[in-house]
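Visitor: got a predicted model here, sequence first, then my questions.
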Amino acid sequence: MGKLDASDRPRIGGLANTVKARISTDLDERREALGKAELEARLIAEAIDVTMPGQYRPQGHLHPLQSTIDRILDILVGLGYQVAEGPEMESDYYNFEALNMPADHPARDMQDTFYLTDGNLLRTHTSSVQIRHMEEQEPPIRVVAPGRVYRRDAVDATHSAVFHQVELLAVDEGLTFTDLKGTVKTLIQALFGDLPIRFRASFFPFTEPSAEVDVLWQGKWLEVLGCGMVDPNVLKAVGCDPETYSGFAAGFGVERFAMVLHGMDDIRRLYASDLRFLRQF
């Protein structure tokens, strides 16, 4: 530009600016076109067909014992019961004495109970949880106690030395055997459907009167649980006046319920950790 004649500089300068603007515009348009092409190529490469079936990955699920316990607890919590837990290693007092079991009761025998070297034992039922709860809580009480229990049983198709129980307890003023029957019937029908139910007179040290409950399952009467009105001596042991309060209790083995509900023929299948079996549930 410095070598141009002064009269030509404005014209040449204007032309130079026009060319510069055109080149800049062309570069911007080309840059934008290349960016769009790159984006489209990336979208095509990363495209996901949402109509394609997903890749299956095996999922874990609840063991049939745990699912049975959860189902039972859902029913009882819906009836107003509170879930309580307690230690699996118990003293003789909580496992036997406080439950009105005399010193000569067969359940105290070495052949039936796992005694420990320190004088304690492995609980034979979850009724001990009920005693502990009654010591800590004033009536009215509605509690359900699930847990693992231990008995010196020979292991076979229907027995195990370690199994699971669920026990329920209600203590309040004016509770009667009719209240017990209504609660048991509601629980059984929620689990098994609208089946015939019968109560048979029985005996348990911590309830009086006591009964066993059967359901008509697949054409046969099947025993499913034991129950009864809390013995006054049990109420006295926890400082509860039996003249004012009454209560009822019921207990049953979870394995029995799981076997019936799922059509199992051998309780040992529940502990074998055989995935071919467990994946059915």
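Guide: Received, thanks. Residues are numbered from 1 along each chain as shown.

Visitor: going forward, measure contacts between C-alpha atoms and count neighbours the same way
Guide: Fine.

Visitor: counting neighbours, what do you get for residue 236?
Guide: Counted with other CA atoms under 10 Å, residues neighbouring residue 236 total 13.

Visitor: please, which helix or strand holds it?
Guide: Using DSSP states H and E, residue 236 falls within helix 232-237.

Visitor: and that helix, what's buried?
Guide: By 16 or more other CA atoms under 10 Å, the buried positions in helix 232-237 come out as 232-235, 237.

Visitor: I'd like the next helix or strand past the helix or strand harbouring residue 10.
Guide: Assigned by DSSP H and E, residue 10 belongs to helix 9-45. Counting by DSSP H and E, the next helix or strand C-terminal to helix 9-45 is helix 64-78.

Visitor: ok, and here's another one to check against it:
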Amino acid sequence: MIKHKTKSEKSLKNSLCIASLFTLYTITQAKELALSFDDGVNPQQNPKAVQINQQILDQLAEHQIKSIVFPSLVKIGDYQGKQLIANWGKAGHLIGNHSALHQNLNKSNITTQQYIQSIQDADLVLNTLPRYKRIYRYPFLKEGNTVEKRDAVYQWLKNNQYALGGVSIDASDWFYNRKYLQYTKQADTEKLQRLKQAYIWHLLNRAEYYDQLAVQTLQRSPKHVLLLHVNQINAAFLSDVVTAFKQQGWTSISTKQAFDEPIYTQQSRNIPAGESVIWSLAKTQGKELCYPAEDAPYELENLKQHQLD
């Protein structure tokens, strides 16, 4: 007989997972990290789009980091947004494909045909940009809620010479960006400073969590790829983030180097499919897992730790 966990048991498990995350980051071995950025910004909707885009590029240049951006057409808008993405290629970064419509393949109302058409539509717009490569990143890191959808998209990508633009380290920078926008609107400089520390802690913590999970799963620390977004908090704090990772023993590498890592060619065997490639592989192996980062409740605990709301 299968014993179903009670609500209190599930809550206890989540609490233990949350508590364990607050003990994680210790320097154990040389660790390598590449940065990647999703979505892009739309100048027609965000008056700070040009500034956000350039500040991120400037900070990458400051630290001599070569990255990759995965634009989604619905996120960048028309010509002006495309030109901002072109600036990434001109600065020596790779440009990938994040689809036209940013659909979630794990949603039952999204068909395989609709989803593949969205990839093709984005390719038609992006393929004239400098340093554009057929590297595809699934929106929301969701790779299919059925075997048929999962495998059909994998096969289409393979047939059309697409590499997979996976991530090993998932993170909730979107959550912290909302807080950044809130405190900026309130002109609360004290909270913004505390938020910077909370955000850096969050990213270091996520990186350490996934690195330790990788060691358990692969018996080694791989070349990691961190998922970030082209947004205001990264425009403000990216240089501080990079410095903090260096201080914790991480070495910066290019995304091109990282994608030579074999784990980024592996296809998920899970249903639903997706998430961090490390998390997905650990799930396939039947390891006890807390949760994917993007679905986690623990960000609220981190805010409390830094006296934020």
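Guide: Cool, the structure landed. For clarity, every value in this text was computed on a predicted model and none was experimentally measured.

Visitor: drop the TM-score for these two in here.
Guide: For these two chains in superposition, a TM-score of 0.27 is obtained (TM-score structural alignment, normalised by the length of the first structure); 131 aligned residues with a CA RMSD of 6.5 Å.

Visitor: on that earlier part again, just checking, next helix/strand downstream of the helix holding residue 236 of the first structure?
Guide: strand 246-253.

Visitor: same for that next one, what does it pack against?
Guide: In terms of contacts (3 or more CA pairs under 8 Å, 6 or more residues apart in numbering; DSSP states H and E), strand 246-253 of the first structure is packed against strand 162-172, helix 177-192, strand 220-230.

Visitor: from residue 82 of the second structure, how far off is the nearest residue to residue 132 of the second structure once chain neighbours are set aside?
Guide: Residue nearest to residue 132 of the second structure in three dimensions, not counting chain neighbours: residue 95, with 4.5 Å by CA to CA, 6 or more residues apart in numbering. Separation of residue 95 of the second structure from residue 82 of the second structure (CA to CA, to the nearest Å): 11 Å.

Visitor: give me the more crowded residue out of these two.
Guide: More neighbours surround residue 95 than the other of residue 95 of the second structure and residue 82, with 27 against 21 (other CA under 10 Å).

Visitor: would you confirm that that one contacts residue 87?
Guide: No: using CA atoms under 8 Å, residue 95 of the second structure is not in contact with residue 87, being 9.9 Å away.

Visitor: buried ones in the helix or strand residue 82 of the second structure falls within?
Guide: Taking DSSP H and E as the definition, residue 82 of the second structure sits inside helix 79-90. Neighbour counts over helix 79-90 of the second structure (16+ other CA under 10 Å) mark 80-82, 84-89 as buried.

Visitor: any chance of a markdown table for the residues you listed, columns distance to residue 56 of the second structure?
Guide: A markdown table is the format used below for these (distance: CA to CA, whole Å):
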| residue | distance to residue 56 of the second structure |
| --- | --- |
| 80 | 17 |
| 81 | 15 |
| 82 | 16 |
| 84 | 11 |
| 85 | 12 |
| 86 | 14 |
| 87 | 11 |
| 88 | 10 |
| 89 | 13 |
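
Visitor: closest to residue 123 of the second structure out of those?
Guide: Of all the buried residues of helix 79-90 of the second structure, residue 82 has the smallest distance to residue 123 of the second structure: 12.4 Å, by CA to CA.

Visitor: can you tell me how far the closest one sits from residue 233 of the second structure?
Guide: 21 Å.

Visitor: repeat that for residue 81 of the second structure.
Guide: According to CA to CA, residue 81 of the second structure stands 19 Å off from residue 233 of the second structure.

Visitor: host element of the residue nearest to residue 132 of the second structure?
Guide: Using DSSP H and E, residue 95 of the second structure falls in strand 94-97.

Visitor: what is the helix or strand following that strand packed up against?
Guide: Using DSSP H and E, the helix or strand that follows strand 94-97 of the second structure in sequence is helix 112-126. Using 3+ CA pairs under 8 Å, 6+ apart as the contact test, the elements touching helix 112-126 of the second structure are strand 94-97, helix 147-159.
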